[in-house]
Structures are given as C-alpha cells and as structure tokens.
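Novice: below is the sequence, then the predicted model.
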Amino acid sequence: MATGSVHKSSDLVKDYDCGACEEKHFEKSAEFFCNTCLKLFCGECINLHNQLYEKHVSFGRGDMNKWPLSKKTEDFLQICQVHKGEKLKMFCHGHSQLCCTSCVLLSHRQCKAVTLISETGTRLSTDLQQFAVKIETAIKELKQLQSTREGNINYVDYSFSELLQEVRDVRQKLNASLDELEKVTIKELEDARTAMKDSLKIDVDNCIRLKDELKQLTEAVQELDDKKNKEELSFIAGRKCMDKAQESEKFLKRNCVNIECSIMFQTNTDLEHFLVKQLSLGKIVKGRQSMAFQLNPDKVITLKGKSEHDITHIK
C-alpha cells in the first residue's frame, strides 16, 4: 500500500514516501507511482524498476490524480476524532453522524437506523467537489478571521500600554494631591507647635520674673529686719510684697500646674473611609469592536442590521 506524510507547512499539500527506500529504513520522496505494482518510487528507484519491468505503466507527479490516497490521508479520514485509534465503520442516520464501535456502544445503542458505512456509502450520494468549494471558502474566511483576531490581540496590547500609563498618571495625580494635603497639614502642625511654645515661653518668662522679684523682696525684708529707723522703707517693702504676692497668686490661678499641654491630630476619616471603599482607581471597560473602527474612528460605519434585547432583568 502506498505510504505518505503530510507536511505541516502546507494546509492541503500531501507528499509521498518511496516504498523501496522505506524498506531500507530511510525516507525519500516518491516521484512516480507504478499502476501495476501499486507502489511508489523515487527517481533513482523508478529507473531500476523500469529496467526490470519495461511494460509497467507508471505515473509521475503530473498525473497525481491517478496516484492512490496516501496512508496519512486514509488514516485522517477513517480515524474517529472522539475515540482516537478507532476507525469509523458505521453511520447513524438519526443523528447524521459517523460512528466507530465505541461511539455506537456509548451513544447510539438506542438508535434504530445505524448501518455500516460500506452499505451506506453506496446509497448516500455526496458531491465532493461542492464540499471542496465550501471548505476552501471556509478556510479563506477562517484565515480572514484569524488575521482580524491577531490584529485585535495587537490592539489589546497597544491599548493596555496606553491605559496602563493613564492609570499611573491618575496615581501620580493622587500622590500629588496627597502630598499637598500632607504639606498643608504639616504646616498647620508646625504653626500650632510654634503658637503653643510661644504661649508657654511667656509663662516661663513670667515665672522667672516673679521668682526673681519675690526673691529680691525676701532678701530686702530680711535686711530691713536688722535695721532701725527704716519705717518708710519697711512700709514700701511690705506693700511691694503684698502686691507681688497677689500678682503671683493670680498668675498661678490662671496657669494651673496640673494642666498638660499637648497637640492633638484628628484624622480626616471622611477621606480615609472614601479611599478604603474604592475598589480601584477607575473602571475597566471591556468591549469587542471592529478593528476598522478602533484604528480609524473617522471611518463611516454601515449598519447592516440591528437587534433588540431586554436587559431590565439583569442586575
């Protein structure tokens, strides 16, 4: 039987191996088919064959329509796509489906019209040429769709890069806004610290001043106790002592030593809660548009049809 292999680089082009070379365990493409021997030969082997069998009729690649199907093609057609390794032997008329033995046992045991392909093939006429035209058309359309989808993939990558930069720009703007809020808050904090320190410094200075003045008055009173005939100075000292004592008492009442001075910070919880509730920096919208519209938004789009859908029930 003729043997052959399918080249993956071509969709439908089949090649055949020389049978004589294959028996010697190396591959070589066949160039001729002997219709008498029903074997394939390469250029070298066909010369030897013709010397031995001058009356045998052989066909070159120009008459490949007279060559047999390659083994790869036969296997491709006969092997069940569901149960690999099993051949298609039956046809279910009810499901219009080719079946292997496993298909019949698993899925078509209840079907009444299951016949052998050898019997069915003679009754069902098929226009292979018409199918070939349909297949070629489908291949062209698939290639076109593949090309379009590959373009879609490239555009998705392009739009991803563009939108990624937009996301980062939004983050930069938010960072800048937060930096500004931080700067303003720190400025308010520094102003509060300065104002409080200035106020406390005044109290400290007053404490020092009153202590010094009271200390001087104490020393003056002690000195006057040792002197006689100083009634006027004693009166003045006593009056000053009373005035300074009253001033000190009032100052101490106004500034209770038990009060702690501190700076408080209250977080803007509205801002914090708002950011916590956000799921992302923005909304990602996914859509499938025609590449022509995506790449050229100014192009006129022709409406070929429309459909209406009720989406009120969709949550």
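Specialist: Noted; the coordinates are in hand.

Novice: CA atoms for contacts and neighbours, from now on please.
Specialist: Fine.

Novice: just the strands in the protein please.
Specialist: With DSSP state E as the criterion, the chain has strands at 4-6, 14-16, 32-34, 39-41, 58-60, 90-92, 97-99, 114-116.

Novice: got a markdown table for those strands, with distance to residue 193 too?
Specialist: Shown next, in a markdown table, are those (distance: least, Cα to Cα, whole Å):
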| stretch | distance to residue 193 |
| --- | --- |
| strand 4-6 | 86 |
| strand 14-16 | 89 |
| strand 32-34 | 102 |
| strand 39-41 | 101 |
| strand 58-60 | 102 |
| strand 90-92 | 92 |
| strand 97-99 | 88 |
| strand 114-116 | 96 |
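
Novice: below is structure B, check it against A:
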Amino acid sequence: MGSIPPHNFTISSLMDNVKSLKQECHLCQRQDKISPATQWCRDCTEALCEECLQLHGLMKLFADHKIVQIEKMDTSTSVDDPDLSMISESCPVHTSKVLEAFCFDHQQLCCLLCITLHHRKCEHVQAIEEMQNLKNDKISALLSEVNDIKVKVEKVMKEKNGEKEKLDTSFTEIEAEANQFISSLKNKLDSLLALFIKEMNITREDSEHAFENKRKTFENLSNYFDKLQCTTKTVQELGTLNQMFIHFKNQKPK
C-alpha cells in the first residue's frame, strides 16, 4: 500500500475560549442569550449547548459533523499548542462531507462525494478505517521525522542568529574604526592648522617690522627735506652770497 495520508491541520480562532469548562454557546450568543456550552462541533468550530445541539443534529447538512464533549477535550495543553480539535475532518472541497478515504493514485484525502466524482477510475482508494497498517509506530516515525526537521530548523535559526550577531559586530567595529580614523585625521588637521597660523603670524610680524622700518626711513627723509626746504628758503631770502654758495655746494649730490 501507499504511504500514510498527510495531515490536514486547520487552526480554529475560537479555541481560545473552548479551553474553559464554562464556555458559552456560540449560537445563543448570536441571539443575545447566555447558555453554558457542553459540546464542541469540530466542523463548525463552535460551542453548543444541549438545546442548540439538538437543533444542529436535526439539520441534514450538519448530520455528519463531528461532535465532542467540551469536558473531555484536552485542557492540559496551552492555548498555543495543537490538539485533536485542530484537525479538521471535513472535506476542503465538499465542506459538508467528512474525509473518509485516501486515494494513493493521486495522494489525496477524499470524502465519498470526491470518490464518486473524481476517483471512480482510481485503482488504489482505501477507506481510512480499513487501514490496518496505520499503527502507532507509523505515527511515531512521523513524529520522529518532524522532530528531526525541527532540530535542523532550530540549528539553521541558531546559525542565522550567529551570522546576524557577527554581522552586527562587524558593522559596529567598522563604525568605531571610521570614527577613530576621522578623529585622528581631525587632530592632524588641527595640528597643521595651528602650525600654519603660527608661521603666518611670524611672517606677518616680519612684514610689519620691515614695513615699519621703511616707513620710518621715509618719514625721516621727509623731515630732512622739510628742513632742507626751509633752510634753503631762509638762505635765499636772508643769507649772504657766501652762505648761499656754501649751502648750495653742501647739498649738491656727490
């Protein structure tokens, strides 16, 4: 025969409330009534009180739905843990029908309507209840395989987390090195700027000193010519011929 048929898990968003033995009936809630629920319909994923359960059973559409007592449901697991109530037995194609067989030719779970419409010519279709080889050892093997895959996934996650930590550390080190380089470069530029300003001030002082010397020279020269001009005018107006001649000869460039 073929392999074990795959599981079809459907998580019910209403299971958070079912864990309580004081679960209220969902049908009554929609009628603004409060009634304690005692049963759970896996196909409808709703809690039912005894009265609504009878109405539910009278409807042909819901006749083959799987009903379980709430008080017998596993309450030992946490809300986030999967349990049997999370395994939907309804056909994903014909939602009013229950999955009862498996087609090994197409590797598909089937309801009776699926078999009638799509698998009549298939040679390897078997009712799930007749699968004597579906033993605990098969489930144990599946669980072992799932555990192995989980270990591998956790290992990969650990490796990826390690790679991320290394990457974060690498970027942190690069940032620190960049900051250190910029700080060192700034210190060198500050030193060069200070040296440049110092040398510039020395050059400025030398230039100012040379300019001051030239200014004094020209100032003295200007004063000299002022005196010479004044003396020459005085000699011209009041001096004797002898004084004029001597003054002329003394001031004549040699």
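Specialist: Perfect, I can see it now. Remember, it's a predicted structure, so these values are computed and weren't measured experimentally.

Novice: quick revisit: of the strands of the first structure, which is nearest residue 185 of the first structure?
Specialist: With Cα to Cα, the closest approach to residue 185 of the first structure among those belongs to strand 4-6: 75.1 Å.

Novice: pipe the strands of the first structure into JSON lines and attach mean neighbour count and distance to residue 47 of the first structure per row.
Specialist: Output for the strands of the first structure, formatted as JSON lines (neighbours: other Cα atoms under 10 Å; distance: least, Cα to Cα, whole Å):
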{"stretch": "strand 4-6", "mean neighbour count": "17", "distance to residue 47 of the first structure": "21"}
{"stretch": "strand 14-16", "mean neighbour count": "18", "distance to residue 47 of the first structure": "18"}
{"stretch": "strand 32-34", "mean neighbour count": "23", "distance to residue 47 of the first structure": "10"}
{"stretch": "strand 39-41", "mean neighbour count": "25", "distance to residue 47 of the first structure": "9"}
{"stretch": "strand 58-60", "mean neighbour count": "19", "distance to residue 47 of the first structure": "11"}
{"stretch": "strand 90-92", "mean neighbour count": "21", "distance to residue 47 of the first structure": "43"}
{"stretch": "strand 97-99", "mean neighbour count": "20", "distance to residue 47 of the first structure": "43"}
{"stretch": "strand 114-116", "mean neighbour count": "17", "distance to residue 47 of the first structure": "43"}
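
Novice: among those, which is nearest residue 172 of the first structure?
Specialist: strand 4-6 (56.9 Å).

Novice: once aligned to the second structure, how far is the closest one on average?
Specialist: Strand 4-6 of the first structure: mean distance to aligned residues in the second structure after superposition is 5.5 Å, counting by mean Cα distance after the TM-score superposition for the first structure.

Novice: who's in contact with that strand?
Specialist: 13-17, 70-72 (Cα atoms under 8 Å, 6 or more residues apart in numbering).

Novice: show me what residue 204 of the second structure aligns to in the first structure.
Specialist: In the first structure, residue 204 of the second structure lines up with residue 193, judged by TM-score structural alignment.

Novice: and the gap between the most centrally placed residue in the second structure and residue 50 of the second structure?
Specialist: A centroid search over the second structure (Cα atoms, centre = their mean) returns residue 164, at 11.9 Å, as the residue closest to the centre. Distance check for residue 164 of the second structure against residue 50 of the second structure: by Cα to Cα, to the nearest Å, it reads 55 Å.

Novice: ok, now residue 214 of the second structure?
Specialist: With Cα to Cα as the criterion, residue 214 of the second structure and residue 50 of the second structure are 121 Å apart.

Novice: now the helices for the stretch 51-200 of the first structure?
Specialist: Residue ranges of the helices in the stretch 51-200 of the first structure, as given by DSSP state H, counting those that start in this stretch, are 71-78, 101-107, 117-120, 128-225.

Novice: what sits against residue 46 of the second structure?
Specialist: Residue 46 of the second structure neighbours (Cα under 8 Å, 6+ apart): 14, 25-26, 40.

Novice: kindly apply the preceding question to residue 122 of the first structure instead.
Specialist: Residue 122 of the first structure neighbours (Cα under 8 Å, 6+ apart): none.
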